[in-house]
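J.: sharing a sequence plus its predicted fold:
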Amino acid sequence: MIDTAVLLQLVKGYFFDVDIVWRKTREEIKKLQNKRLRRIIRYAYSVPVYHKKYKKAGVRPDDIKGIEDIEKLPVITKEDIRENFPDGIVPKNFNISRAEKLSTSGSTGKPVVIYADYSTIIRNIIAYVRILKAYDAKWNKTRITVIGDMAYGTAGYASFVSPLPSFIMKALSIKNLQIIDIGEEPRIMAEKINEFKPDFLNGYPGILRILATLKMEEGIGKDISPQYISSSGAVLDPYTRKYIEEAFNARVFDVYESTEGGPIAFECKKGNYHLHSDMVYLEVLDENMQPVAEGEVGKAVITRLYGKGTPIIRYAGMDDFIRKGDSKCSCGMNTECIGSIEGRRADAIITPDGKLVPPLSFTYIPSEVMNEENFYGIKQFQIVQEDERRIVILVVPKGGEEKDKLERIYEKIKAKYEEKFGKDILIEIKEVDKIPTHGNLMPPVVISKVKKNEIT
């Protein structure tokens, strides 16, 4: 049952919180962050897993005055959440019947399960409305298609099809939103989207690429022509971005979010990644859990500044690489910016000396070479690290391309990767007819079969 208090939160969020990033100055947003951090720390102290860790570290809620004190708090890992699930990740008297149980995909191991209350779901909705506004779209008028994992227990389910958003859509008679589950057969999906004709299309980069291929090669979905496309749920590499943009003749922008951390950042029209600074605080730390310098790449450690259920404070379990940066942006939003999302730790190449090279620092190379040569003969590629000294680049060429031009492309790509990874790693390029998919999910651009602790 959705009560009056929940509806009031939604109304307040829509009229006051959506516009905060434009309405308040950076200094005012920082004060809001401090206030919300103090409140969430007080709440977390009643949650067993946090209480134990804080007590062991000798930290009490009154010791945290604001963001400048956050380093006094111990980090929380995936193992902490898993080992204390279910009773240890929420307060003793928390009513789980008024919350959604959310699970990560478990793509890098055992899934992490947390509880999200209605106020957390409302924040997710507010963040989505904010992103729409940044691109001049209206939640109640713009035709919007959302493709995502809508299975029970996922973040997509909580934000779009669980009882709360379902109630909201019914109460407000929202007819301009099309929701499609990622499990839909791609051709049927393309036909549905083609009929709906959205102005705003949102999906994983993998499924967006599949739809782009269907349109270009088979003419399926030929009338899909949104003004903007948002990509979320996986790293958007430059090659995939360009491929999707050319297929749909639309601007593609990236959204950074996670099951545990919720909405974190998104690209504005100027191309800068703006944090939802009123909702989260993001640290970028090195292997020793110390802040990296601006421009450097480190590990994402996220603090969510809202919600009940399972608090997320200094959570280091996302395993994402972030390039730190805080460029001033002229788009009108006054939040902090990050440099870029460089990819997941699990997808990094590991050099013989144990250095991790994040995906986004090298997946651009095939696209760069094709731009330099003005020859776009590669349809798809995948970078596979077979062992610590060998990388195979699988390439699917477009049909009917000139062989000599393809060979020149391959040579330049190989040379650039040899320069990138050093002489100790052998680079091979191998033509294949196709790169296997897994259901409707595109194969990852990078696969590393090497674990850091295996390097000798």
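T.: Thanks, I have it.

J.: going by C-alpha atoms from here, please, whenever you check contacts or count neighbours.
T.: Noted.

J.: tell me if I am right that Val384 is in a helix.
T.: No. If the criterion is DSSP: H, G, I helix; E, B strand; the rest coil, then Val384 is strand and not within a helix.

J.: and here is the other one:
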Amino acid sequence: MNPLLNPILLSKLAWNYFSIMGRIWKLNKDEMKRYQEKMFLKVLRYAYHKTIFYRKKYDAAGVDIEKIRGLEDSKNLPLVSKEELASKSLEEILPRKYRDKMGYKVSTSGSSGKPIILFFPLYESTINSIYGLRILKAYGLNWRKARVSNIGDFSIPGSSDEEIYRDLAEKAMSMKLLGEHQMLSVNESGEILIKRLSEFKPDVIIGYTSVLVNLAFLRKEGLGEDIRPKYIISSGEILDKYSRKLIEDAFDAEVKNLYASTEGAITAFECLEGKMHVNADLIYLETVDEEGNVVEEGKIGNAVITKLLPVGVPIIRYSGLADMVSLSDEDCECGINTPIIKSLEGRKRESIILPDRRVIPPASAPLPLIESLEKFNVTNLERFQFYQEKMDRVEIRLKFRGETREKEKLLKDIEEGYRKLFGKGIRVEVKEVGKIENPSGSPLPPTVISRVRLE
């Protein structure tokens, strides 16, 4: 039997749907903050009283949760690292009442360390899916009619795409509760993906940036001319200016950015005005420095998330995303009243570390490269990667598609740009390669591979 037919679950879903869908427009900033305060305290008490891990952690740190009265006091709670969460069994992090409930056992990719095994009850998973539908609403689409192609980690056992998205989408479609959703594997060749997309004719395409770039080149080469999405959503990798324009030009569609993870669900999405809005009614996002102190608005810090759902495995002050971001409380003309991510820089462990202790994160590393590409009007760079073996040596690897005009001048210009950025004493080598290295075990190669660690 389809569990979504359960009348109790359906009634809960209906209530959550009407509560969630309009909340980020309906609540003003003060009202949203009060909502976050209320949900944060619920999650904190739920985690302390219902899980072995959080109770032991807070007791060991001398935290009296009754003295935590709101978000301002959250800084008194210790951070939870990815390594710490990965070392715990489900019995330690999941409340006992969920151990026999229907749900999904999934794992994180492990690309930034040891994977974490998590359990998402069916109820929590359906709530998370509503936040995905809300993005379609923000783009002016009818989620019950929109045709969505998702190129993700399908066919990979244990991934949230394969275990949760596929199952829920198929069940919802069978009940006519959802528009048609096509699930494509990131491991398929570009030619096969183009063929499947042409057959499906999606309104929205979701995928990794590098996969979308590959499809853009195939589109420019004459394949998939009948693929005409209204929006293309990039997720899972840094969306740089060059890649965004390349994809937009190839498909004549707006490209939007999405910040999501297994642990944090849909943390933020880009609105029609080009601002990256935090799903503040689902995620409380902080930015902290290396000592765990909250940084001021506008400054780049390490992302720390708390999931505002007292369901399943609690996620409280979790630093394991390892992303560097900056936040702003500015207003947006789109009408969404939530904090904005001004800068999404990527993972610090995937950054270039210089001798003067400067850190060049994955989102900032391509900037001189993009300047050179624009200067020489080059649009056939398929993939790039920065490889740092030592602190004073950086190799820039470029994979072109087809012939490149004035290639030698271009490579020299790129080299000069990075010499200016890195400063004296850094050896910079720019070279063309036939293949980009992927040593991390993730489905796609990282933008930066650095063997250097900032002590």
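T.: Thanks, I have the structure now. Computed from a predicted model, the values in this text were never measured in an experiment.

J.: could I get the TM-score for this pair?
T.: The TM-score (TM-score structural alignment, normalised by the length of structure 2) is 0.93; 449 aligned residues with a C-alpha RMSD of 2.1 Å.

J.: for the stretch 1-150 of structure 1, which segments are assigned as strands?
T.: 99-103, 113-117, 144-148 (DSSP state E, counting those that start in this stretch).

J.: adding distance to Ile427 of structure 1 and mean neighbour count, write these out as a markdown table.
T.: Below are these laid out as a markdown table (distance: least, C-alpha to C-alpha, whole Å; neighbours: other C-alpha atoms under 10 Å):
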| stretch | distance to Ile427 of structure 1 | mean neighbour count |
| --- | --- | --- |
| strand 99-103 | 37 | 20 |
| strand 113-117 | 39 | 23 |
| strand 144-148 | 35 | 23 |
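
J.: right, and these - which one's nearest Pro359 of structure 1?
T.: Closest to Pro359 of structure 1 of these, according to C-alpha to C-alpha: strand 144-148, at 23.1 Å.

J.: so who does the counterpart of Lys307 of structure 2 in structure 1 touch?
T.: Using TM-score structural alignment, the equivalent of Lys307 of structure 2 in structure 1 is Arg304. When contacts are counted by C-alpha atoms under 8 Å, 6 or more residues apart in numbering, Arg304 of structure 1 is found next to Gly261, Gly262, Met279, Val280, Tyr281, Pro311, Ile312, Ile313.

J.: how do the residues you listed look in structure 2, which are kept?
T.: Retained in structure 2: Gly261, Met279, Val280, Tyr281, Pro311, Ile312, Ile313, out of the contacts of Arg304 of structure 1 (criterion both residues aligned by TM-score structural alignment, their matches' C-alpha atoms under 8 Å).

J.: nearest spatial neighbour of the third one, chain-adjacent residues omitted?
T.: Think Val280 of structure 1. With C-alpha to C-alpha, 6 or more residues apart in numbering as the criterion, Val280 of structure 1 has its nearest non-adjacent residue at 4.6 Å, and that residue is Arg304.

J.: what does Met391 of structure 2 align to in structure 1?
T.: Checking with TM-score structural alignment, Met391 of structure 2 has Glu388 as its match.

J.: hang on, that match packs against Gly354?
T.: No. The pair Glu388 of structure 1 and Gly354 fails to qualify as a contact (C-alpha atoms under 8 Å) at a distance of 9.0 Å.
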